[in-house]
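*Asks:* give me coordinates for this.
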Amino acid sequence: MSTATRNPEAAWRRRDRLWGMAFVAPQALGMAVFTLLPFAVAFYLAFTEWNGFGTPQWVGLANFADQIGDPLLRRSILNTLVLALVTVPIGLGLSMVLATMLNSIRRRGLYLLLLFAPVVTSQVAIALIWQQMLRPDGAFSSLIARVLGVVPPDWLANPYTALAAVCLVTIWASVGLNTVIFMAGLQNISPSVLEAAQIDGAGVLTRFLRIVLPMVSPVIFYQSVVAFISSLQTFDLVFVLVKDAGPDNGTRTIVYHIYDEGFQKSDFGVSSAASIILLALTLLITAIQFGAQKRFVHYEE
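*Replies:* So this is what the prediction gives:
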């Protein structure tokens, strides 16, 4: 008598594992080919000098030393951090306010559709539309001139306003997704908890600060981590919206710097080193966020 006949449950579990591996295999193969393999190649190239042709020449830590002393990389890191520190708090705060308002409305389908439309729109299309709106004679500038009676600057050609314009467009494009996720978190709060607090005399602001925010803090934490990582990877919006990283490299982000070094200057070793620096910066910021979550994130026990 075979083992499968003697132990049918073991045979069933073995067959179930094989089917599970078969379903997971395409995704695992795709991750290996399009994620792990490129990462391994980039990590190797970071220690070499290579222009895309011939054999890479090993240079050790020279590329990292070159990038640490490169003022363009420092400017890129500063611009990226400013972009993240401006867009993430403002974007999440605005999304929370909108989610709270929409959560109290029954017929909110149209509002959610309008808010979510930028999320499913191509970043290139968004950049092209806002590029026209931010022109000196565009709709945005014309509105400011008509309402405030002042002549607005050329937003994308001014080194002091180009990054602010990128922040504005980034917030506008991301607020819809954050609002929908925050609404899902708000709908998990039991109405009886809020009703009990109202009966005890808690006002609207008190209920929001003492009950709503603590109960949705895990969602806020998750969205803040994702939003920071996304901000550190900003490229396509800047690439299309502002020509050549803006005046005086005012909108040059880290990913744009990686693209410029690799595909414009054909220095893939330096470009790969910059990408490893971006990875280290992302891990550092994420670690700080996970360390700080113990103070403001409240999980249900």
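
*Asks:* C-alpha only now, for contacts and for neighbours.
*Replies:* Noted.

*Asks:* quick check: the residue most central in space within the chain vs Tyr160, distance?
*Replies:* Closest to where the C-alpha atoms of the chain average out (C-alpha atoms, centre = their mean) is Ser230, at 1.6 Å. Distance, Ser230 to Tyr160, using C-alpha to C-alpha, to the nearest Å: 23 Å.

*Asks:* cool, Gly20 as well?
*Replies:* Applying C-alpha to C-alpha to Gly20 and Tyr160 gives a distance of 54 Å.

*Asks:* one more to put side by side:
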Amino acid sequence: MSAPTSSPPAPATRAPEGGTRSRHVDPTRRQQAVAAWMLALPFVLLFVVFSLGPVLASLGMSFTDMKRTDIRNPFAVEFVGIDNYVKLVQDPLFRKVTLNTLLYLLLGVPLTMAVALVVALGINRVERLKGLLRVGYYLPVVTSIVAVSVVWKFLYRDNGGLFNTVLGWVGIDGPGWLDSTTLSLPALVLMAVWRNFGTLMVIFLAGLATIPQEVAEAAEVDGATGWSRFRYITLPMLRPTLLFGAVITGIGYLQFFEEAFVMTKGGPLDSTRSATYFTFDQFGFGNYGYAAAASYLLFLAVVLLTWVQFRWLGEREAKR
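*Replies:* Alright, predicted model coming up:
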């Protein structure tokens, strides 16, 4: 008798793609999305109410003639289009403060970056007391800007100021630093450089730490001098760090305000009044629409400066 043949096992059925598995996954993803939005909702609401909302409101305000007297009667505000921007371009005082701000920028940014880079290179070569030096040079950054400005105002005094006293030791009659229309702005820039280079110093030290020592050692073995190593190795490898430092420093000098407010009140003869100071004054005068337009011109200047810096310092890196 022949053995009974067993029937072949039934083939295993595969669940169709997008069937049961997808029905189990989709609710989980949906729950995760809902949970994420619930967690982000408080921040989104705070951002809309306290950041995005005021920004859009000030943008709309820049196209109106709103003044302090219109707060109680907002329906009296009239839409004036770009009249505020046209008036700003034609305003001699605004053109003067724009030139002052440009001088702040052109003097302050290169000096701050140069001093910070030199100090960072020096500290990077020191083995002992490196931490103490970093804290000492960074200390002015965390010091109150008002306190720093008051101290430097005394240093710049005609009689009894430190700078004129030192000049008197060598027979030089020191000038009135903050009373001169030609010296007051460079004097403020010098103080700003002293206070702000500590931030860039820390950033440059971090950038220097990323440069491989093997590259510098190989160049030294090949006979490269210190200047050649700095020019062809250190600077190119620091390009992203220099770009970041230039952007944040440039934005800071475009918003130059506290130093002039405390030390010179924008004088003498508006020689130290910046665009930010001008905007502050216009808000104080109650010209809200005019001040909002000035603030958005300053915003456009920040965008333009950042674009130029990215083109200048970031173009070679992009081509590589």
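
*Asks:* tell me how the two chains score on TM-score.
*Replies:* Superposed pair, TM-score by TM-score structural alignment, normalised by the length of the first structure: 0.90. Supporting alignment: 294 aligned residues with a C-alpha RMSD of 2.2 Å.

*Asks:* that older thread, who's more crowded, Gly20 and Tyr160 of the first structure?
*Replies:* Set side by side, Gly20 of the first structure and Tyr160 show more neighbours around Tyr160, with 15 against 11, by other C-alpha atoms under 10 Å.

*Asks:* aligned to the more buried one, what sits in the second structure?
*Replies:* Mapped onto the second structure by TM-score structural alignment, Tyr160 of the first structure lines up with Thr182.

*Asks:* the longest helix anywhere in the first structure corresponds to what range in the second structure?
*Replies:* When the first structure is parsed with DSSP state H, its longest helix is helix 71-103. Using TM-score structural alignment, helix 71-103 of the first structure corresponds to residues 92-124 of the second structure.

*Asks:* that stretch: average distance to aligned residues in the first structure?
*Replies:* On superposition with the first structure, the mean distance recorded for stretch 92-124 of the second structure (mean C-alpha distance after the TM-score superposition for the first structure) is 0.6 Å.

*Asks:* show me where the second structure has strands.
*Replies:* Assigned by DSSP state E, the strands in the second structure number zero.

*Asks:* what distance do you get for the match of Tyr160 of the first structure to Pro110 of the second structure?
*Replies:* Going from Thr182 of the second structure to Pro110 of the second structure by C-alpha to C-alpha gives 20 Å.

*Asks:* next one: Ser184 of the second structure
*Replies:* For Ser184 of the second structure relative to Pro110 of the second structure (C-alpha to C-alpha), the value is 19 Å.

*Asks:* who's more crowded, those two?
*Replies:* Ranked by neighbour count (other C-alpha under 10 Å), Ser184 of the second structure and Pro110 place Ser184 first, with 23 against 15.

*Asks:* could you find the closest non-adjacent residue to the more buried one?
*Replies:* Distances taken as C-alpha to C-alpha, 6 or more residues apart in numbering put Leu178 closest to Ser184 of the second structure, at 4.5 Å, once the chain neighbours are dropped.

*Asks:* shouldn't the one you found be in contact with Thr264?
*Replies:* Yes - the pair Leu178 of the second structure / Thr264 is scored as a contact, 6.7 Å apart, by C-alpha atoms under 8 Å.

*Asks:* now do the contacts for the closest residue to the match of Tyr160 of the first structure other than its chain neighbours.
*Replies:* Spatially, and ignoring its direct neighbours in sequence, Thr182 of the second structure is nearest to Ser271 (7.8 Å; C-alpha to C-alpha, 6+ apart). For Ser271 of the second structure, the contacting residues are 97, 100, 181-182, 184-185, by C-alpha atoms under 8 Å, 6 or more residues apart in numbering.
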